[in-house]
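K.L.:
sequence unknown, structure follows:
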């Protein structure tokens, strides 16, 4: 799996529903993780937060509402968008779902096309590059569809790894990324790469961005990792 592929966690206790959702998400180019109950979902998110969570309301033991509440209480997972899926169409249920922190609420039976559009809408907020948005920071402009980068109007040539690194930094300027987080995001979590490789590629990225004598925008945070700006 490529580290730049957005990952969606599907939390659904009915196997058939879970498979239909997973199949459609994979067909749209998403990487999919699956959980069949609330406890499993919470563990998976703690290990490695996905980009979007599709969460069924009616789950055995820990309900979807409770899973959502716990995720939104924790600073580490608060930012992950949750789309609640429910057979409950009453307005009071919808309100309760949104009040618990759900970012969107979809009623069963739903249209798969509409659900995919809603997943992309959440990604536009949290991982803009994955839906082809142009990112800008300072005098840097990155076009995720054409894979072009310019700084102050001058073209910057980057290798695929440096491009993914810069994309990650530009999606969340100021956020400090640890080497392990960058490995997951840029190289993919299934690939074994030494953390020193991250330093090498950050060095190459810095060199490319500063080739015209501009300031270094990538900051090394001692003992923590790297950040943009």
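P.N.:
Yep, it's here. The structure displayed is predicted, hence computed values, not measured ones.

K.L.:
Please make it C-alpha for all contacts and neighbour counts, starting now.
P.N.:
Noted.

K.L.:
Could you tell me how far residue 191 is located from residue 197?
P.N.:
Applying C-alpha to C-alpha, to the nearest Å, the value for residue 191 to residue 197 is 12 Å.

K.L.:
again with residue 14
P.N.:
41 Å.

K.L.:
same thing with residue 180?
P.N.:
Look at residue 180 and residue 197: by C-alpha to C-alpha, they are 11 Å apart.

K.L.:
Could you do residue 84 as well?
P.N.:
38 Å.

K.L.:
ranges for the helices of the chain?
P.N.:
For the chain, the helices defined by DSSP state H occupy 15-27, 38-47, 64-73, 91-99, 112-126, 160-171, 179-182, 195-209.

K.L.:
Now tell me what touches the third one from outside.
P.N.:
By C-alpha atoms under 8 Å, 6 or more residues apart in numbering, the surrounding residues in contact with helix 64-73 are 38, 41-42, 55-58, 77-79, 82, 84, 97, 100-102.

K.L.:
this is the other structure I want to compare:
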């Protein structure tokens, strides 16, 4: 999943970004509402973690404009204003969920996972393709019942390919969805990650390379 963290407290923003990247999510960061709107206009995100109290454009207005523009992006409001009235106001603006500060990081991850499953098309908690399974909530993969230990990037790439359900996913799409906005478009990171992922999943190979097009899961899904 690709996540935009909009938080003006830089220490907290860095903590969130590093923690979510550690859960195999692709994370970009904005420190004010105006920058967030620019990023949301120019790129696509599955989820936004949005602080209400932002410099520049307020978080409420960011939410309002994002919802008005349509699209699939889900919004989790994260703010110190945790009273019931404030939560109701945030939800009525169009936010999908609301979490007050201070918060438990594991709860935040669980809420983001749940929002990701509510996106269109919905993503089930356990992805399956042939004899490959990926439990996204636990970040655990297996093949034919055998556990396969994967890095965060490998998990993200496998999730993107399995979600595509046999359709081709380009290297550019993988860079955008699994890495972040700072990824070098000329890097060989995708190719090297794909090489390691194939080796860990073992033979017969379950990931095909289509020269000039991208990658896809081989064979038929379950």
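P.N.:
Sure thing, it's come through. If you're wondering where the values come from, they're calculated on a predicted model, not measured in any experiment.

K.L.:
picking that back up, just the buried ones among the contacts of helix 64-73 of structure 1, please.
P.N.:
By neighbour count, with 16 or more other C-alpha atoms under 10 Å, those hold 38, 41-42, 55-58, 77, 82, 84, 97, 100-102 as buried.

K.L.:
Distance to residue 149 of structure 1 for these - can I get that in JSON lines?
P.N.:
Output for those, formatted as JSON lines (distance: C-alpha to C-alpha, whole Å):
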{"residue": "38", "distance to residue 149 of structure 1": "41"}
{"residue": "41", "distance to residue 149 of structure 1": "37"}
{"residue": "42", "distance to residue 149 of structure 1": "37"}
{"residue": "55", "distance to residue 149 of structure 1": "36"}
{"residue": "56", "distance to residue 149 of structure 1": "40"}
{"residue": "57", "distance to residue 149 of structure 1": "42"}
{"residue": "58", "distance to residue 149 of structure 1": "45"}
{"residue": "77", "distance to residue 149 of structure 1": "31"}
{"residue": "82", "distance to residue 149 of structure 1": "32"}
{"residue": "84", "distance to residue 149 of structure 1": "36"}
{"residue": "97", "distance to residue 149 of structure 1": "40"}
{"residue": "100", "distance to residue 149 of structure 1": "40"}
{"residue": "101", "distance to residue 149 of structure 1": "36"}
{"residue": "102", "distance to residue 149 of structure 1": "35"}
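
K.L.:
Which two of those have the greatest separation?
P.N.:
Pairwise distances across these peak at 21.1 Å for 58 and 77 (criterion: C-alpha to C-alpha).

K.L.:
Just to check, residue 123 of structure 1 is in contact with residue 52?
P.N.:
Yes - counting by C-alpha atoms under 8 Å, residue 123 of structure 1 sits close enough to residue 52 to count as a contact (7.2 Å).

K.L.:
quick one: which of these two has more around it?
P.N.:
It is residue 52, of residue 123 of structure 1 and residue 52, that has more neighbours when counted by other C-alpha atoms under 10 Å, with 24 against 21.

K.L.:
So the more buried one sits against residue 80, correct?
P.N.:
Yes - at 6.0 Å, residue 52 of structure 1 counts as touching residue 80 under the criterion of C-alpha under 8 Å.

K.L.:
ok, the residue nearest in space to the middle of structure 1 - contacts?
P.N.:
The structure's structure 1 has its C-alpha centroid closest to residue 51; by C-alpha atoms, centre = their mean the separation is 2.8 Å. Residue 51 of structure 1 makes contact with 6, 7, 8, 9, 80, 81, 123, 126, 127, according to C-alpha under 8 Å, 6+ apart.

K.L.:
what about structure 2, which of the residues you listed hold up?
P.N.:
With both residues aligned by TM-score structural alignment, their matches' C-alpha atoms under 8 Å, the contacts of these that structure 2 also has are 6, 7, 8, 80, 81, 123, 126.

K.L.:
What about these, which one has the most neighbours?
P.N.:
Of those, with other C-alpha under 10 Å as the count, residue 81 tops at 25 neighbours.

K.L.:
wait, it sits on residue 98?
P.N.:
No - with contact defined as C-alpha under 8 Å, residue 81 of structure 1 does not reach residue 98; the gap is 11.6 Å.

K.L.:
okay, now the residue nearest to residue 198 of structure 1 when sequence neighbours are not counted: neighbour count?
P.N.:
Spatially, and ignoring its direct neighbours in sequence, residue 198 of structure 1 is nearest to residue 179 (6.4 Å; C-alpha to C-alpha, 6 or more residues apart in numbering). By the criterion of other C-alpha under 10 Å, residue 179 of structure 1 has 18 neighbours.
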